[in-house]
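Engineer: Pasting the sequence and the predicted model now:
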Amino acid sequence: MPAISVVMPTLNQRPFIGEAVRSIMSQEVDDVEVVVMDGGSTDGTQTELQALEAAFPGRLRWFSGPDDGPADAVHRGILEARAPLIGWLNSDDIYRPGAMRRALEHLSGHPEHVMVYGQGEHVDVHGRHLEVYPTLPPSTPIHVFADGCFICQPTAYFRRAPYIESGGLDNSLKAAFDFDLWMRLFKRHPRGIGFVDAMQASTRLHEGAITMRMRQRVALEGLQVVHRHLGAAPGHWLLTHLDEMCATHPFRADPMTLREAMSDLVQRASGWLAPGHADEVLRRTDADRRVQLSTAHVGVGVHADGWAGPTCELRLRADGPPVAAMRLTCANERRGGSLLRIRIHDPDGGVSGVDVDGPGRFELVVPVSPAQRREQAVWSIETEGGFVPIDLDPRSSDRRELAFRVLDFTVQPA
């Protein structure tokens, strides 16, 4: 019997699964097995699994076939696992060196602990560091989960028996099933959760990952889980999702304004929100300059208060009324004024620009040729000569790099 079984759900992750499996096999633990649950990949993942099975004989078992989503795949993998301790690594994530040894040492030294987790990080598609995951120790009061999940999933290891006793993963959840499990284990075993204060795993952010392609569902299910375990949920989950929508608007499945999208989201989440939070979310949505400036078919990539950074985007989708030009009414509001060198990079690689010398209003007119009215067209506005507010006023706490304020946005029909 292995000391630990690592369950790995996968679906069409051939570019990453080899690195994920090798990050397990290179750990300082010999008696480990990997149980891969493939949901019926069509990208050659099974061929990769055959090669990995041959490379690590007797240490990797894999199963392929339809499932009812990732929670179902993980749960069935845990039922197949032979070890009393379970690790859970998605096929696009990576264990850091020494992670498994540190977790096993902790659980061996603390038999009263049913689970242990540690520090994690987000990396990009190439494995480059993006940010440290906002992890908090298990001494954190459980109500803090209302602010967001503070456990990075691939850093967690747990004992198989308490997992089964807890009821396993909720298969009705398709995005927040790990969050729900952590909440149940914290509630059932308030003194039974351990922590390794070391970087244990890297979780990859890319377009194929659940956390990237199902952002709305992540927000709604997060609210549902908080409501289930802690009562009424705060509305900031939806405001965080507004930030995510603004970063890619209007490139969503159905064209709608940001206000319409948020109104729909609030209505769907109303049964889980704390009293008054639905109205507060919509009030803050209405006050957001990104919402005010954008249309159903154009996104203006500024901050919520209307300030543009050193780089901001204009995003246009082609299925709306034909556009001949986009017009930004702006203001150079740096104290004392400054020379702003503004360059606009169009979707075809062309560059135009304007220099703004001194304070006051100015306009940026962005022509749109018929060839640029494509499915997803992006103009990048880059500015030299900006400022950081705290550098000019020590009373300020604003450390953003700012260029100019956008006062109005209009489109000129073709």
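Structural biologist: Yep, that arrived.

Engineer: use CA for all of it now, contacts and neighbours both
Structural biologist: Will do.

Engineer: Mind listing what's buried along the top strand by length along the chain?
Structural biologist: Scanning the chain for the strand with the most residues, using DSSP state E, yields strand 193-204. If you call a residue buried by 16 or more other CA atoms under 10 Å, then strand 193-204 has these buried ones: 193-196, 199-204.

Engineer: following it, which helix or strand shows up next?
Structural biologist: Downstream of strand 193-204, the next assigned helix or strand under DSSP states H and E is helix 210-213.

Engineer: What is the very next helix or strand once past that next one packed up against?
Structural biologist: Per DSSP H and E, helix 210-213 leads on to helix 215-230 as the next helix or strand towards the C-terminus. In terms of contacts (3 or more CA pairs under 8 Å, 6 or more residues apart in numbering; DSSP states H and E), helix 215-230 is packed against helix 177-188, helix 236-248, helix 258-269.

Engineer: Could you tell me which residues within the first one count as buried?
Structural biologist: Of the residues in helix 177-188, those buried by neighbour count under the rule 16+ other CA under 10 Å are 177-186.

Engineer: So which residues make contact with that helix?
Structural biologist: 71, 142, 145, 149, 151, 153, 163, 166, 168-171, 192-193, 222, 225, 229 (CA atoms under 8 Å, 6 or more residues apart in numbering).

Engineer: quick revisit: for the buried residues of helix 177-188, give me CSV that also has distance to residue 122.
Structural biologist: Below are those laid out as CSV (distance: CA to CA, whole Å):
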residue, distance to residue 122
177, 19
178, 17
179, 17
180, 21
181, 21
182, 19
183, 22
184, 25
185, 24
186, 24
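
Engineer: what about the helices in the chain?
Structural biologist: Using DSSP state H, the helices of the chain run over residues 14-25, 45-55, 70-80, 99-109, 160-165, 177-188, 210-213, 215-230, 236-248, 258-269, 277-287, 289-293, 389-392.

Engineer: relative orientation of the fourth one and strand 193-204 in degrees?
Structural biologist: It stands for helix 99-109. 170 degrees (axes from the mean of the first three to the mean of the last three CA atoms, to 10 degrees).

Engineer: Check which residues of helix 99-109 are buried.
Structural biologist: 99-100, 102-104, 106-107.

Engineer: swap in the first one?
Structural biologist: By neighbour count on 16+ other CA under 10 Å, the buried set for helix 14-25 is 14, 16-21, 23-25.

Engineer: now the fifth one
Structural biologist: Along helix 160-165, the positions that meet the burial threshold by neighbour count (16+ other CA under 10 Å) are 160, 162-163.

Engineer: same deal with the third one?
Structural biologist: With burial defined by 16+ other CA under 10 Å, the residues of helix 70-80 counted as buried are 70-78, 80.

Engineer: Pasting the second one now:
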Amino acid sequence: MHMSELKMNNPHLPLVTVVSPVYNSADYLEDCILSVLNQTYPNIEYIIMDGGSTDNTRAIVEKYADRLTFISEKDRGQSDAINKGWQRATGDIIAWLNADDIYAPDAVEHAVTYLVNHPDTLWVYGCANFVDEHGQPNNYRYPIFEWNYDKLATFGCYIVQPTVFLRRQVIDTFGYIDETLHFGMDYEYWLRIGKQYPPAFVPDIRVTVKIFQDTKSRSGGYKRLQEISAMLARYGYADLPSTMHHQWVDAVLDNIMRHLRKGEWRALRADWHDLHRYPKQVLRGTGKWLLRKLMPTSAERRLRRWFVRPKKSHPDALCG
């Protein structure tokens, strides 16, 4: 059933609530807002949860005040903001879109169409295009696979968060985002709900995701990896996903450098033990780490463009 048929057969189309948690996001928020407001799907409730921004965020949002709900108040972080938005949501289908992400014009339509046509499916995910902070295509690869619970835990989180749409039943059954997590809260939620209710992959749900050097999911370093490791242990997985092993080496080398500067010798002994958690990654990972540290940023970027080929997608990836 396509959207035209959906409208004919469903005079009351499902309401979709999209929540955007924002904080000092004025530089890129408007593109995000317009990607929601200009959807081909007509029945959308849009809630922006602002954590008390001090930049031009409010002025940008107020341009569209008659088409969305804007709440600006202090929060306890992104997870708290998402949860407060979801608690306000009145939609049958719920999603969250970060301020630096952009829906394709028909993303919501494809999500709703699939969920209406497959009433036993409680959530869906799709494909993403990755760009740099200037909106230019980059070589970043994020392989996305057909649903497999064990692969999600052992390979890495192959579900791109802004492509996910959930029925309200999911939240009613499994609760809200874990506010104790600061980096892997989406990953944990997919593991929590996916064990009982597998999602469907819908390739026509597409988003554009900006990759910043200081994006939280990329800059959390050792703390982020520790958090994810502890989270996975809750679900019976004792190791980090294979795609994070090189990140672990990189983060531990940063710790070593910091502890050397401070003369924290006891901490260095722990670092040495941590470094060899993934021995196959140590040599190559150390070389890459040294390259990043010793070369000026601009030179490193040029070198990568000239000599480093884009990573090939995983052979069984559906997209990415």
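Structural biologist: Here it is on my side, so go on. Note that the structure is predicted; figures quoted are calculated from it, not measured.

Engineer: quick one on the thing from earlier: between all of the buried residues of helix 99-109 of the first structure, which two are separated the most?
Structural biologist: 99 and 107 (12.6 Å; CA to CA).

Engineer: coming back round to it: please convert the helices and strands packed on helix 215-230 of the first structure to JSON lines, extending it with distance to residue 324 of the first structure.
Structural biologist: What follows is those, written out as JSON lines (distance: least, CA to CA, whole Å):
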{"stretch": "helix 177-188", "distance to residue 324 of the first structure": "47"}
{"stretch": "helix 236-248", "distance to residue 324 of the first structure": "22"}
{"stretch": "helix 258-269", "distance to residue 324 of the first structure": "23"}
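
Engineer: Which among these is found nearest to residue 311 of the first structure?
Structural biologist: The nearest among these, by CA to CA, is helix 236-248 at 12.7 Å.

Engineer: how close does the closest one sit to the second structure?
Structural biologist: After superposition onto the second structure, helix 236-248 of the first structure sits on average 5.4 Å from its aligned residues (mean CA distance after the TM-score superposition for the first structure).

Engineer: Compute the inter-axis angle for that helix and helix 258-269.
Structural biologist: Using the same axes, to 10 degrees: helix 236-248 of the first structure against helix 258-269 is 150 degrees.

Engineer: and helix 236-248 of the first structure, what does it pack onto?
Structural biologist: helix 215-230, helix 258-269, helix 277-287.

Engineer: Can you check which part of the second structure the longest one sits on?
Structural biologist: It stands for helix 215-230 of the first structure. Using TM-score structural alignment, helix 215-230 of the first structure corresponds to residues 221-236 of the second structure.

Engineer: And the matching stretch, what's buried?
Structural biologist: 221-222, 224-225, 227-229, 231-232.

Engineer: Can you list the neighbours in contact with it?
Structural biologist: So stretch 221-236 of the second structure is contacted by 153, 181-184, 188, 191, 217, 238-240, 244, 247-248, 251-252, 255 (CA under 8 Å, 6+ apart).

Engineer: re the thing from before, Throw the buried residues of helix 99-109 of the first structure into CSV and include distance to residue 60 of the first structure, thanks.
Structural biologist: Putting these into CSV (distance: CA to CA, whole Å) gives the following:
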residue, distance to residue 60 of the first structure
99, 19
100, 17
102, 22
103, 20
104, 20
106, 25
107, 23
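
Engineer: Report the central residue of the second structure.
Structural biologist: residue 161 (4.1 Å; CA atoms, centre = their mean).

Engineer: what do we get in the first structure for that one?
Structural biologist: Checking TM-score structural alignment: residue 161 of the second structure goes with residue 153.

Engineer: gap between stretch 41-56 of the second structure and the chain center?
Structural biologist: 18 Å (CA atoms, centre = their mean, to the nearest Å).

Engineer: What's the local residue count around residue 66 of the first structure?
Structural biologist: Neighbour count for residue 66 of the first structure, taken as other CA atoms under 10 Å: 12.

Engineer: Give me the aligned partner of it over in the second structure.
Structural biologist: In the second structure, residue 66 of the first structure lands on residue 74 (TM-score structural alignment).

Engineer: swap in residue 123 of the first structure?
Structural biologist: Looks like residue 123 of the first structure aligns to residue 131 there (TM-score structural alignment).

Engineer: from what I can see that match touches residue 102, true?
Structural biologist: No. Checked against CA atoms under 8 Å, the pair residue 131 of the second structure and residue 102 is beyond contact range at 10.8 Å.

Engineer: Residues that sit against both of these two, list them.
Structural biologist: With CA under 8 Å, 6+ apart as the test, residue 131 of the second structure and residue 102 both reach 208-209.

Engineer: between the two, who's got more neighbours?
Structural biologist: Higher neighbour count among residue 131 of the second structure and residue 102: residue 102, with 27 against 18, using other CA under 10 Å.

Engineer: Contacts only, for the counterpart of the more buried one in the first structure.
Structural biologist: Under the alignment (TM-score structural alignment), residue 102 of the second structure pairs with residue 94 in the first structure. With contact set as CA under 8 Å, 6+ apart, residue 94 of the first structure has these partners: 19-20, 23-24, 154, 201-203.

Engineer: Pipe these into JSON lines and attach distance to residue 386 of the first structure per row.
Structural biologist: Formatted as JSON lines, these follow (distance: CA to CA, whole Å):
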{"residue": "19", "distance to residue 386 of the first structure": "42"}
{"residue": "20", "distance to residue 386 of the first structure": "42"}
{"residue": "23", "distance to residue 386 of the first structure": "44"}
{"residue": "24", "distance to residue 386 of the first structure": "47"}
{"residue": "154", "distance to residue 386 of the first structure": "40"}
{"residue": "201", "distance to residue 386 of the first structure": "38"}
{"residue": "202", "distance to residue 386 of the first structure": "35"}
{"residue": "203", "distance to residue 386 of the first structure": "34"}
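
Engineer: Against residue 77 of the first structure, how distant is the corresponding residue of the first structure for residue 204 of the second structure?
Structural biologist: Residue pairing (TM-score structural alignment): residue 204 of the second structure is matched to residue 198 of the first structure. Residue 198 of the first structure sits 27 Å away from residue 77 of the first structure, going by CA to CA, to the nearest Å.
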